[in-house]
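Student: Sequence first, then the predicted structure:
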Amino acid sequence: MQRAKNANMTVVIGGGIVGLSSALALARAGQRVIAYAPRDDAAPSWGNAGHIAVEQIAPLASRAALFAAPRKLFAVGGALDFPPGMARHWLPFAWRFLRATAPRRFLAGQAALEGLMAGAMPAWRRLVETLDAPDMLSENGHLVAWESAASAKAGQRAWEAAALGTATLAPADARTQAKLAALTEARLFGPVAFTGSGQIRDLSRLHDCLRTALVDAGVEVRERHADLALSNGRASIDGVAPDAVLIAAGTGSRLLMEQTGHRTPLIAERGYHIRASANRWPADLPPVVFEDRAMIVTRYEHCVQAASFVELGDPAAPPDPRKWRRLERHVAELGLPIEPPYRRWMGCRPTLPDYLPAIGKSRRASNLFYAFGHQHLGLTLAPVTAEIVAAMIGDAPPERDLAPFDIERFQTNGRIS
């Protein structure tokens, strides 16, 4: 790609899906881009459930989630864990989460997230077309099933009452129910099929396609961490102040933002998965959520993956093997056609207390921008976030109100809230 010699220089920090997508969008918008994107097998972008979750417009910071938390704890068989040894990380986060569940804040957050999510699937279509890999995106929805009539009734009622954005749901048809029945030795109740959602068929291929597209677009990719500093009201990298710096480094964004004077209540929300050969899993089955176990199973091109858990704490702490063992037990108890040997993985979702991302321009450094904190929706929102970032850095008129995603929303009278 040819660019004018006087094109602006932008540095993007982050090797996950948001960082790489943003670097590509900026380059294609005419910026000269350097991307600091160290390869990291633990990056959550490349180990998530592959689900384009356009139905999840309700922030998880809600009174409903708060009241349901005790019965979802890991200690009683659920997927939510507050490890005592990581209390210094999750106690401050939990207090801010509690404040974010106030009905007024929840409704404002849902409205903001709904507007952002409305552009998610169209942005994904545009991205995969430009990657010359349209088959990478599946728009076959996903399935949710339960293991008892009572939980199915309650689960169906909750989903039918929920705001779903651009997604819809209906009872699964007879053919789909037959497929699910053949998949598991357990009896499933009331499966529902979502339309409007989708999945990425293979995260490794997506990663490779993005890396190739970056090189083709003229992006200089540096596979190391950036040396960020603040001087005279401008962010600099390795002692040089470019026209723009974008922080999109997942859980690593907290330290980077603090180096530029921002207090950022970001936590690592650790998730776990197991992967195995996909030999016996139907290739045409969309992601299946076993809601009683808070587990989603996704078929990729070369493997099948079972994922679960919300473990709040330290991104650098060792994984908890009990989570993998429980996933393996879930698979065995359901009689799913997923057989060892398993590949075990743990990754950290970057999450803010109100479960909204941080997208905007810094008020503390004139050339600093940020896009992080997408929690469970990083894959879903990456392309639309990239388009927003490219427009914002390029001084294009904003297409949507970004005030709800301003990181300064956590500051009250100079204190973090």
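Tutor: Structure's in. What do you need? These figures come from a predicted structure and were not determined experimentally. Numbers count the residues shown, from 1 in each chain.
Student: Please count neighbours and contacts with C-alpha atoms only from this point.
Tutor: OK.
Student: Let me know how buried P38 is, in neighbour terms.
Tutor: 17 (other CA atoms under 10 Å).
Student: Next: L169.
Tutor: Around L169 there are 19 residues (other CA under 10 Å).
Student: just checking, it touches S197?
Tutor: No - when contacts are counted by CA atoms under 8 Å, L169 is not listed as touching S197 (10.1 Å).
Student: where do the helices sit along this structure?
Tutor: Ranges of helices in the chain, per DSSP state H, are 17-28, 63-68, 87-100, 103-117, 120-130, 149-161, 174-183, 203-216, 253-259, 321-334, 378-393.
Student: Please identify which of those helices is closest to G271.
Tutor: The minimum distance between G271 and the helices of the chain falls on helix 321-334, with 9.0 Å, by CA to CA.
Student: ok and that closest one relative to helix 174-183, angle-wise?
Tutor: Relative orientation of helix 321-334 and helix 174-183, computed by axes from the mean of the first three to the mean of the last three CA atoms, to 10 degrees: 110 degrees.
Student: looking just at contacts, which helices and strands does helix 321-334 meet?
Tutor: The contact analysis (3 or more CA pairs under 8 Å, 6 or more residues apart in numbering; DSSP states H and E) places helix 321-334 against strand 267-276, strand 304-313.
Student: if you set the cut-off to 7 Å instead, what comes out?
Tutor: Where contact means 3 or more CA pairs under 7 Å, 6 or more residues apart in numbering; DSSP states H and E, helix 321-334 is packed against strand 267-276.
Student: Any chance you could list what contacts the strand it packs on?
Tutor: 251, 303-315, 323-324, 338-352 (CA atoms under 7 Å, 6 or more residues apart in numbering).
Student: then this one, side by side with the first:
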Amino acid sequence: MQRNMVVIGGGVVGLASALALARAGWSVRLVDDDLQRSAASWGNAGHIAIEQVEPLASWATLRSLPRRWFGAGGAVSLPPAAWRHWLPFGLRLLGAARPGRFARGRAALSGLLGEAMPAWRRLSASLDAPDLLREQGHIVAWGSAAAAEAGRRSWAAADIGTAAFRDATPAELHQLPGTPRAGAIRFTNTAQVVDLGALDRALRAALLAAGGTILSGRATLALAAREARLTVDGTAVPHVGQLLVTAGVASGRLLAPLGHRVPIIAERGYHIRATDHDWPADLPPLVFEDRSMIVTRYAGCVQAASFVEFAGIDTPPDPAKWERLEAHVAALGLPLRPPFTRWTGARPTLPDYLPAIGRSARAENLLYAFGHQHLGLTLAAVTGESVVALAEDRASAIDLAPFDLQRFNA
């Protein structure tokens, strides 16, 4: 097997995978067409969410939809104009939510998430970016006593893997910005990336230092003699040994010419950012669970993020989502002042809420790692380590069989 790899996609999963391959001795070229850094990797909440073991494809999620509907004040949106995207996806999600499939998905995610923090510690320590990873947990808070009691019970009953939490102390409750919260819990061993821009720069610098190269352009694939052939901006790329697709929500479109039918959707999130604020410097990510919103202090701003909008890659953004976020900030009395910058990005989500990590059954030289839904940042480091084992045809520390794309053809 040739030890040269072309990685398609420069989000956090692609960069972490390319870096891991380069450090393992592979000759790596990374192809990236996201010059504006618009991918979900660079607009997320910065939270290393090792507690999210239970796939969102579940009966519990489906039962909660009426109260989570955007029209009823919630965070879930199905734009009517995008029905061709969310209707077939939703039907597949119904099948994935069956108890047996949910249990298998939970076991599979547990394996990945159980190794996520150790992998992040290794990756962070290897980068020239001190204090990029902050292990101070995160806080989940509620506005009413009834919501707090129900929320505590729900988290106590959930499978949270290696994560742990306790009740927030009175001092911690008092520290929370805005209107007083009736109750909160503090996760004690989750983490945060403190600057997504710094992470991007550090990963790229490390990749170049390890001998990798970065190409700018739009990749397309074709199949010939059971091998994937690559062009970038219409020009054939020579000397391609292996290919790794880490193109987020665009991966489905990229793999279609090879005969892969990938039921991926753009599960879009929205955020607003304020540079004028009085947010406590030492406060970890704060989840306002009854408003489905997470607020994170980054190096140069404070960000409020929310929403699960099922749409297409090119569906126009909905300004009502940003307006809702600004209304939440005002209603909660949060010390964030306009003007706010606005962003929307597409989480790459598959119907069972498991990523796709494996080797193509159609192109012998092609691997893939995408579809990490809300967990792209969380799982980037461990995915990169797993990809090296996959590329070298050796056993991974994690069972990757549940993440094979063939599961959608069964």
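Tutor: Perfect, I can see it now. This is a predicted model, so every value here is computed, not measured.
Student: After superposition, what is the TM-score?
Tutor: For this chain pair, the superposition-based TM-score is 0.97 by TM-score structural alignment, normalised by the length of structure 2; 404 aligned residues with a CA RMSD of 1.2 Å.
Student: can you put the helices of structure 1 in a markdown table and add mean neighbour count?
Tutor: Output for the helices of structure 1, formatted as a markdown table (neighbours: other CA atoms under 10 Å):
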| stretch | mean neighbour count |
| --- | --- |
| helix 17-28 | 27 |
| helix 63-68 | 12 |
| helix 87-100 | 17 |
| helix 103-117 | 18 |
| helix 120-130 | 18 |
| helix 149-161 | 14 |
| helix 174-183 | 14 |
| helix 203-216 | 17 |
| helix 253-259 | 17 |
| helix 321-334 | 16 |
| helix 378-393 | 24 |
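Student: For those helices, please prepare a markdown table with the additional fields distance to R364 of structure 1.
Tutor: Output for those, formatted as a markdown table (distance: least, CA to CA, whole Å):
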| stretch | distance to R364 of structure 1 |
| --- | --- |
| helix 17-28 | 21 |
| helix 63-68 | 34 |
| helix 87-100 | 23 |
| helix 103-117 | 24 |
| helix 120-130 | 29 |
| helix 149-161 | 42 |
| helix 174-183 | 53 |
| helix 203-216 | 29 |
| helix 253-259 | 10 |
| helix 321-334 | 41 |
| helix 378-393 | 16 |
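Student: so which of the ones you listed gets nearest E408 of structure 1?
Tutor: For E408 of structure 1, the closest of the helices of structure 1 is helix 253-259, at 11.6 Å, according to CA to CA.
Student: mean per-residue distance, that closest one to structure 2?
Tutor: When structure 2 is overlaid, helix 253-259 of structure 1 sits 0.9 Å from its aligned residues on average, using mean CA distance after the TM-score superposition for structure 1.
Student: Please tell me which residues of structure 2 that helix aligns onto.
Tutor: Counting by TM-score structural alignment, helix 253-259 of structure 1 falls onto residues 251-257 of structure 2.
Student: chain center to the matching stretch: distance?
Tutor: 19 Å (CA atoms, centre = their mean, to the nearest Å).
Student: likewise stretch 301-319 of structure 1?
Tutor: 12 Å.
Student: so where is that stretch in structure 2?
Tutor: Aligned using TM-score structural alignment, stretch 301-319 of structure 1 spans residues 299-317 in structure 2.
Student: Next: stretch 52-68 of structure 1.
Tutor: Aligned using TM-score structural alignment, stretch 52-68 of structure 1 spans residues 48-64 in structure 2.
Student: From the chain's centroid, how far away is the matching stretch?
Tutor: On CA atoms, centre = their mean, the centre of stretch 48-64 of structure 2 falls 14 Å from that of its chain.
Student: and if you look at stretch 144-152 of structure 1?
Tutor: Stretch 144-152 of structure 1 sits 26 Å away from the centroid of its parent chain (CA atoms, centre = their mean).
Student: Can you spell out the matching residue range in structure 2 for that stretch?
Tutor: Here stretch 144-152 of structure 1 aligns to structure 2 at residues 140-148, judged by TM-score structural alignment.
Student: circling back to that earlier point, looking at the helices of structure 1, spot the one closest to A294 of structure 1.
Tutor: helix 321-334 (10.2 Å).
Student: What angle do strand 267-276 and the closest one make with each other?
Tutor: 50 degrees.
Student: how far apart are helix 321-334 of structure 1 and its match in structure 2?
Tutor: Once fitted to structure 2, helix 321-334 of structure 1 is off its aligned match by 0.3 Å on average (mean CA distance after the TM-score superposition for structure 1).
Student: So what touches that helix?
Tutor: Here helix 321-334 of structure 1 makes contact (CA under 7 Å, 6+ apart) with T184, E185, A186, Y272, H273, I274, I338, R344.
Student: which one is whichever residue in structure 2 pairs up with the fifth one nearest to, not counting chain neighbours?
Tutor: Matched by TM-score structural alignment, H273 of structure 1 corresponds to H271 in structure 2. Take H271 of structure 2 and drop its neighbours on the chain: the residue closest to it by CA to CA, 6 or more residues apart in numbering is A305, 4.1 Å away.
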